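Asker: structural data only, the sequence is not supplied:
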């Protein structure tokens, strides 16, 4: 973990502009073309599962959870996870994910999906979804499609198209 005076807090409506600026700096304007971003369009993140990281008054990280359906199965889409480049490699991303996953477990959710790097997210309990079982709206490298069951066997029969749960 980090030795910074770090606070992990639920995202608040007033955090929106700072999160947008942070995502712009970290991912650039091309982020909107990505499949995971397209799933989030028009589907608000669940604030009770979404967290920000602050060092003092400065917002330095954010993670959101958005409700989705995989076929007919309810799940959550993790992300975007973003940490200010000046604060990376200090455990902030892991702390944000841990807060979101713990809150999701406590709220009774069963499965979390994300598009990301297996070496990073694998350390946090995510594994590669079986190729061909999940279909996203747009191209995704199957090696980057990861999930984490929050209860035993939650992923056993999950298959199909991913879409917003709105």
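Answerer: Okay, I see it. Computed from a prediction, not measured in an experiment: that's the story for all the values here. Numbering: from 1, shown residues only.

Asker: make it CA atoms for all contacts and neighbour counts henceforth
Answerer: Noted.

Asker: so which residues of this structure form helices?
Answerer: 16-27, 35-40, 92-106, 118-122 (DSSP state H).

Asker: so which of those helices is nearest residue 10?
Answerer: Smallest distance to residue 10 across the helices of the chain (C-alpha to C-alpha): 9.0 Å, for helix 92-106.

Asker: touching that closest one from outside, list them.
Answerer: Applying C-alpha atoms under 8 Å, 6 or more residues apart in numbering, the external contacts of helix 92-106 come out as 1-2, 8, 48-53, 61-65, 81-83, 110, 124, 150.

Asker: out of those, which end up buried?
Answerer: Listed as buried from those are 8, 49-53, 61-65, 81-83, 110, 150; burial here means 16 or more other C-alpha atoms under 10 Å.

Asker: from those residues, which two are the most distant?
Answerer: 83 and 110 (25.9 Å).

Asker: now render the helices of the chain as TSV, adding distance to residue 158 and mean neighbour count.
Answerer: Converted to TSV, the helices of the chain look like this (distance: least, C-alpha to C-alpha, whole Å; neighbours: other C-alpha atoms under 10 Å):
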stretch	distance to residue 158	mean neighbour count
helix 16-27	30	15
helix 35-40	18	18
helix 92-106	18	20
helix 118-122	20	15
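
Asker: among the contacts of helix 92-106, which are located in strands?
Answerer: 8, 51-53, 61-63, 65, 82-83 (DSSP state E).

Asker: for stretch 66-74, buried residues please.
Answerer: So, applying 16+ other C-alpha under 10 Å, buried residues of stretch 66-74: 66-71, 73-74.

Asker: please compare the first structure with the one that follows:
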């Protein structure tokens, strides 16, 4: 059984290891990282996939200003290599987008593979007036309007706007949601 759950502080080391495995040592040099660094993911929009093998996937969304329009930045999405090809990444993305829509967010942007993200409705047209704070292949800069027309007035530079990342002394490291997942390793 695979469960999609909200990320917990106990997941942090596993997520970092998974992202290093998936994207390599240069992952922190990417343009999208400039929008994420020093910030927390959007509330309720950092998810993990877990199985009896433990943490097997992750996705996060981040608050951004997309040329004057509030939006979310999706990514990174990663699935452990021995679990790829089973639809886990797709489940993570669909769940994250549904949660974003339910929370009232209206638009999501990302830097990623157009054929992969196109199946979720992402495309180039809605981000045509936007620019990222660093080099990126324009064919990989994509957007999705969760509400039609949400990005119609977006023009200019995308910048990170989410809450700053801070350590919370004495924060609980056990997420009780995990108790319901048979075989989950803490």
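Answerer: Yes, it's here. The shown structure was predicted, so the numbers you read here are calculated from the model rather than taken from an experiment.

Asker: and of the helices of structure 1, who's closest to residue 166 of structure 1?
Answerer: helix 35-40 (10.3 Å).

Asker: follow-up on the earlier one: adding distance to residue 164 of structure 1, write the helices of structure 1 out as a markdown table.
Answerer: Putting these into a markdown table (distance: least, C-alpha to C-alpha, whole Å) gives the following:
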| stretch | distance to residue 164 of structure 1 |
| --- | --- |
| helix 16-27 | 20 |
| helix 35-40 | 6 |
| helix 92-106 | 17 |
| helix 118-122 | 22 |
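
Asker: before we move on, the earlier item: looking at the buried residues of stretch 66-74 of structure 1, spot the one nearest residue 30 of structure 1.
Answerer: residue 66 (20.2 Å).

Asker: report the separation between that closest one and residue 144 of structure 1.
Answerer: Going from residue 66 of structure 1 to residue 144 of structure 1 by C-alpha to C-alpha, to the nearest Å gives 18 Å.

Asker: re the thing from before, now, which of the ones in strands among the contacts of helix 92-106 of structure 1 sits nearest residue 133 of structure 1?
Answerer: residue 65 (21.3 Å).

Asker: what's that closest one aligned with over in structure 2?
Answerer: For residue 65 of structure 1, the aligned position in structure 2 is residue 61, judged by TM-score structural alignment.

Asker: surely that match meets residue 45?
Answerer: Yes - the pair residue 61 of structure 2 and residue 45 passes the contact test of C-alpha atoms under 8 Å, sitting 5.5 Å apart.

Asker: pull the number of nearby residues for the counterpart of residue 31 of structure 1 in structure 2.
Answerer: The alignment partner of residue 31 of structure 1 in structure 2, by TM-score structural alignment, is residue 27. For residue 27 of structure 2, the neighbour count with other C-alpha atoms under 10 Å is 15.

Asker: how about the one 10 residues further on?
Answerer: Here the number of neighbours of residue 37 of structure 2 (other C-alpha under 10 Å) works out to 12.

Asker: coming back round to it: for the buried residues of stretch 66-74 of structure 1, work out which two are farthest apart.
Answerer: Farthest pair in the buried residues of stretch 66-74 of structure 1, by C-alpha to C-alpha: 66 and 71, 15.7 Å.

Asker: show me the contacts for the residue nearest to the spatial centre of structure 2.
Answerer: Note on structure 2: the residue nearest the mean C-alpha position is residue 60, at 2.6 Å, using C-alpha atoms, centre = their mean. Going by C-alpha under 8 Å, 6+ apart, residue 60 of structure 2 touches 41-42, 45-47, 74-77, 96.

Asker: ok, now with 10 Å
Answerer: 6-7, 40-48, 72-78, 92-93, 96 (C-alpha atoms under 10 Å, 6 or more residues apart in numbering).

Asker: same thing with residue 136 of structure 2?
Answerer: 30-32, 111-112.

Asker: what's the counterpart of it in structure 1?
Answerer: So, by TM-score structural alignment, residue 136 of structure 2 is matched to residue 140.

Asker: before we move on, what about residue 50 of structure 2?
Answerer: Aligned counterpart of residue 50 of structure 2 in structure 1: residue 54 (TM-score structural alignment).
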